[in-house]
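[1] turn this into a model:
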Amino acid sequence: MNTDINNCCGTKRITTALLLAAGTGSRLFPLTKSSPKCLTLVNEKSILARLVTNLKKQGFKRLVIVTGHEQKCIVDYLGDKSGDLNIEYIHSPLYKTTNNIYSLWMAKNIINEPFVLFESDLVLSSTLLDDMVYPDRMAVALMQPWLNGTTVSIDQTNMVTQFQQGTSDSYSDIRYKTVNIYSFSLQSWQAIVKRLNQYIEAGDVNCYYETVFSEMVDSKSLSLNSVSFDHKPWYEIDTIEDLAKAELLFPVPEQKVVRHENSIV
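    Next up is the predicted model:
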């Protein structure tokens, strides 16, 4: 996708990111017993540090983080600024009994501009965000046997046409795994907030935000253009096994050897 086309059409780059980092990361225990999932190290660099680096490379100016489990660790680690990136926090006191739909809803009063939504368990190359910094897009990857979770169908114009919860049933069409990175225009976000409010007011705080996105795509009140992450370096880390696989994709950079007269550093 040519970003020059986006610019000439008047679509501005997004400079605000929202990170949902409230969960306990129970499937990564014991690594997350006293630390949030986003501070898990992937070859000596945390998931959160990798994301912040990627955001700064892409010119983001604002990062809002919804915290919960061990939130003080995140605040102490990042502070309120990293280079030109301003960092703000929203604490979800109900993180133990709610799911990501509630975390997303928590951001309704603090974000009033286009933004990119991230989950706290993703590692990826910063170049993958090149086409995600424009509104109303969704990262996807062609479904593979070792992947699981929510999938979507897309049409010939790369628009998302339907969400499917889980992948246990057989299917004949081509499915794409959600990578859990979304970008939203202000208009889309305002429509999403209205639907989120309905769920929260009804007490439905323990489901996934994909339920809302799915309903809105079905009713054509939300349009998302898919961005392919196929055969590109990204990984979703839910378990210790996932972490091991991610470390194969993102190895420790080789250190340059500097030779001095009596030593090597």
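
[2] from now on I want contacts and neighbour counts done on CA atoms only, so please keep to that.
    Will do.

[3] since we're on residue 230, how many residues are nearby?
    14 (other Cα atoms under 10 Å).

[4] for comparison, sequence B:
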Amino acid sequence: MKAIIIAAGQGSRLLPLTLETPKCLVPVGGRAILDHQLRAVEQAGIRHAVVVGGYRVEQIAEHLARHGGAVATDLIFNPFWAAGSSIGSVWAARACLNDPFVLMNGDTVFDAGILAAAVNDERRGVKLVVDTLDEPEPDDMLVEVASNRVRAVGKTLDTARATHRSLGVVASKGGGAYADALRAVIGAADGIHAFHHAIIDRLAGVDAVAAVTVPRDAHWQEIDRPDDIERWRREHGA
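    Here you go, the predicted structure:
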């Protein structure tokens, strides 16, 4: 199994922290977001990570060259990172998608157990890691889950239908379903501007996505704004 880390964007909402630094290298609690993720990848038993970079990719390359963990890393450049949405980075890593993989957004820190749960889930096909929704927040990727299956995903999903929020973590034991859905979504009108969750939404329409719900006491946080970094520091004493 490979980990695929989508880390091509600048992270404009983190400005000025990302003025000269890619979002995935912004420090949170003394460690770059990317290093938090690589540590979780290692603890989940994965030994190979593919990082998709774009904005200031040379800094990511230098950072990975200094990385001394047990996880081997490859860097893929997405030259269209500024012209499209996150689906373009998934497309850049499409050669990895027929084999077992776990894919994650490059701006989220989480307990290593969350990633391990997705990797170790024995259900066949594609899985999306979700958290139970108490009160929607403006940036949430909303998810409808019923009978442990994902039924719909989207930022504009009717909140009356939404039961969960996505962590941006997708896992697959292998097979062509996810890659086929990627080609269909990105090839549609304006598909290059779709979030990669549109792939999951398409698969959910044919009952092809299982939901992996994180425990209530599990901790994760998307790092979108400077306030998110401060919140993480307060909660972790770092």
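
[5] would you pull the TM-score for this pair?
    Their TM-score after superposition, calculated using TM-score structural alignment, normalised by the length of structure 2, is reported as 0.88; 232 aligned residues with a Cα RMSD of 2.1 Å.

[6] what about the helices in structure 2?
    Taking DSSP state H as the test, the helices found in structure 2 are 33-43, 57-66, 87-92, 112-120, 177-186, 197-204, 226-236.

[7] any chance of TSV for the ones you listed, columns mean neighbour count and distance to residue 76 of structure 2?
    What follows is those, written out as TSV (neighbours: other Cα atoms under 10 Å; distance: least, Cα to Cα, whole Å):
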stretch	mean neighbour count	distance to residue 76 of structure 2
helix 33-43	22	15
helix 57-66	15	9
helix 87-92	23	7
helix 112-120	20	22
helix 177-186	19	17
helix 197-204	22	20
helix 226-236	13	27
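
[8] the ones you listed into a markdown table, with extra columns for distance to residue 158 of structure 2?
    Shown next, in a markdown table, are these (distance: least, Cα to Cα, whole Å):
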| stretch | distance to residue 158 of structure 2 |
| --- | --- |
| helix 33-43 | 31 |
| helix 57-66 | 37 |
| helix 87-92 | 22 |
| helix 112-120 | 26 |
| helix 177-186 | 21 |
| helix 197-204 | 14 |
| helix 226-236 | 25 |
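
[9] and of those, who's closest to residue 211 of structure 2?
    Ranking those by distance to residue 211 of structure 2, with Cα to Cα as the measure, places helix 112-120 first at 9.4 Å.

[10] by contact count, what packs against the closest one?
    helix 33-43, strand 126-132, strand 164-172 (3 or more Cα pairs under 8 Å, 6 or more residues apart in numbering; DSSP states H and E).

[11] how about the ones you listed, which one is nearest residue 212 of structure 2?
    strand 126-132 (4.6 Å).

[12] can you list the helices and strands packed on helix 112-120 of structure 2 in TSV and add distance to residue 201 of structure 2?
    Converted to TSV, those look like this (distance: least, Cα to Cα, whole Å):
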stretch	distance to residue 201 of structure 2
helix 33-43	25
strand 126-132	10
strand 164-172	12
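
[13] which one of those lies closest to residue 100 of structure 2?
    Closest among those, using Cα to Cα: strand 164-172, at 5.4 Å.

[14] and that closest one, how far from structure 1 on average?
    By mean Cα distance after the TM-score superposition for structure 1, the fitted strand 164-172 of structure 2 averages 0.8 Å away from its aligned residues in structure 1.

[15] report the buried residues of that strand.
    164-172 (16 or more other Cα atoms under 10 Å).

[16] do the same with stretch 158-171 of structure 1
    Per 16+ other Cα under 10 Å, stretch 158-171 of structure 1 contains these buried residues: 159-164, 167.

[17] make CSV out of those residues and add distance to residue 83 of structure 1.
    Shown next, in CSV, are the buried residues of stretch 158-171 of structure 1 (distance: Cα to Cα, whole Å):
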residue, distance to residue 83 of structure 1
159, 35
160, 35
161, 39
162, 39
163, 38
164, 40
167, 41
